[in-house]
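*Asks:* With the input below, show me the fold.
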Amino acid sequence: MTADNHLIVCPNCRAINRVISGREAEATCGKCKSKVFEPQPLELVGATFDRHIAKNEIPVLVDFYSPSCGPCLMMGPQFDDAAKQLHPQVRLAKIDTTMEQAIAGRFGIQAVPTLALFKGGKEVARQPGAMNAQQIVSWARQYI
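*Replies:* The predicted model follows:
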């Protein structure tokens, strides 16, 4: 891939799209014609998680959470706000650890919320505990 473009996985159909750098906001999927990159977190599950982590050439910041966790619920709107601030440099995603226990186990998630940043298919940073939007953005920017 050249420095002028990168691959982004479509959140709708999971097709891999070549997107020109700086044009992420306008890019549409070549297969399903939906927007390729929105400034909001994606809710991922098993197969979609693996594809987004392995095939996106942009960093993916994942919030491992539980819907019954008080701090997770408090951090949810903050994570949404961080998605707007980090767009289009980072794709934000969420994994419900109660529904996706295999993924949580594979990554050794022992507490929620836990943020994990992936680049090139590999985890490069992890941060347990709730944070506000500015803390999430500052933390993520250290590693991208």
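*Asks:* CA only for contacts and neighbour counts going forward, please
*Replies:* Fine.
*Asks:* Are we agreed that L92 is in a helix?
*Replies:* No - L92 is assigned strand when assessed by DSSP: H, G, I helix; E, B strand; the rest coil, not a helix.
*Asks:* need the contact list for it.
*Replies:* 40-42, 60-63, 83 (CA atoms under 8 Å, 6 or more residues apart in numbering).
*Asks:* which of the residues you listed tops the neighbour count?
*Replies:* D63 (28 neighbours; other CA atoms under 10 Å).
*Asks:* I'd like the structure of this one too, to check against the first:
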Amino acid sequence: MADSLHIVCPHCDAVNRVAAARLPDQPVCGKCAQALFTALPTDVSSARFDKHVARNDIPVVVDFWAAWCGPCRMMAPAYAQAAGRLEPRVRLLKVDTEASQDLAARYGIRSIPTIALFHGGREIARQAGAMDANRLVAWVQQATRDS
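*Replies:* Below is the predicted model:
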């Protein structure tokens, strides 16, 4: 891991430079002074998505979901639990495919929930279907190890 990493604030979207060794120390945003890691997934719209995926130096996991989707709603607590276990090494985002249909089309989301893993601004892994927290954490750890 690099000496310092760029981390996008989940609150104000400012890009922060954080020493890699300081990630576990609950760093705060230099612009808004809020925590850079909340142990919860961050809901992002189309307007915020690209910055979070492209500018975070840590892997970014994205849950493409919709409010009408039963499996999506069932998986939401497990996804939140996974965020608590994976941060600060990984950022978790949620994209509502109904509100951000352009993102669903751009990434060819055909079924939901679909979990996509991005690193360095590009998609490196994808998994369709609901997962429990343990399976999700294991999938992310395996995919980031393989990339």
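*Asks:* related to what we said a few turns ago, could you dump the contacts of L92 of the first structure into JSON lines with distance to G22 of the first structure and secondary structure added?
*Replies:* Below are the contacts of L92 of the first structure laid out as JSON lines (distance: CA to CA, whole Å; DSSP: H, G, I helix; E, B strand; the rest coil):
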{"residue": "Q40", "distance to G22 of the first structure": "17", "secondary structure": "coil"}
{"residue": "P41", "distance to G22 of the first structure": "19", "secondary structure": "coil"}
{"residue": "L42", "distance to G22 of the first structure": "20", "secondary structure": "strand"}
{"residue": "V60", "distance to G22 of the first structure": "17", "secondary structure": "strand"}
{"residue": "L61", "distance to G22 of the first structure": "19", "secondary structure": "strand"}
{"residue": "V62", "distance to G22 of the first structure": "22", "secondary structure": "strand"}
{"residue": "D63", "distance to G22 of the first structure": "25", "secondary structure": "strand"}
{"residue": "A83", "distance to G22 of the first structure": "17", "secondary structure": "helix"}
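*Asks:* Out of those, which is nearest to R18 of the first structure?
*Replies:* Using CA to CA, V60 comes nearest to R18 of the first structure of these, at 16.6 Å.
*Asks:* isn't the closest one right next to K122, touching?
*Replies:* No - using CA atoms under 8 Å, V60 of the first structure is not in contact with K122; the gap is 9.9 Å.
*Asks:* got the residue ranges for the strands in the second structure?
*Replies:* Assigned by DSSP state E, the strands in the second structure fall at 4-8, 15-19, 42-43, 60-65, 91-96, 114-119, 122-128.
*Asks:* Could you single out the most deeply buried of those strands?
*Replies:* Across the strands of the second structure, averaging neighbours per residue (mean count of other CA atoms under 10 Å) puts strand 60-65 on top, at a mean of 25.
*Asks:* Give me the common contacts of V60 and K122 of the first structure.
*Replies:* Common neighbours of V60 of the first structure and K122, counting by CA under 8 Å, 6+ apart, are I53.
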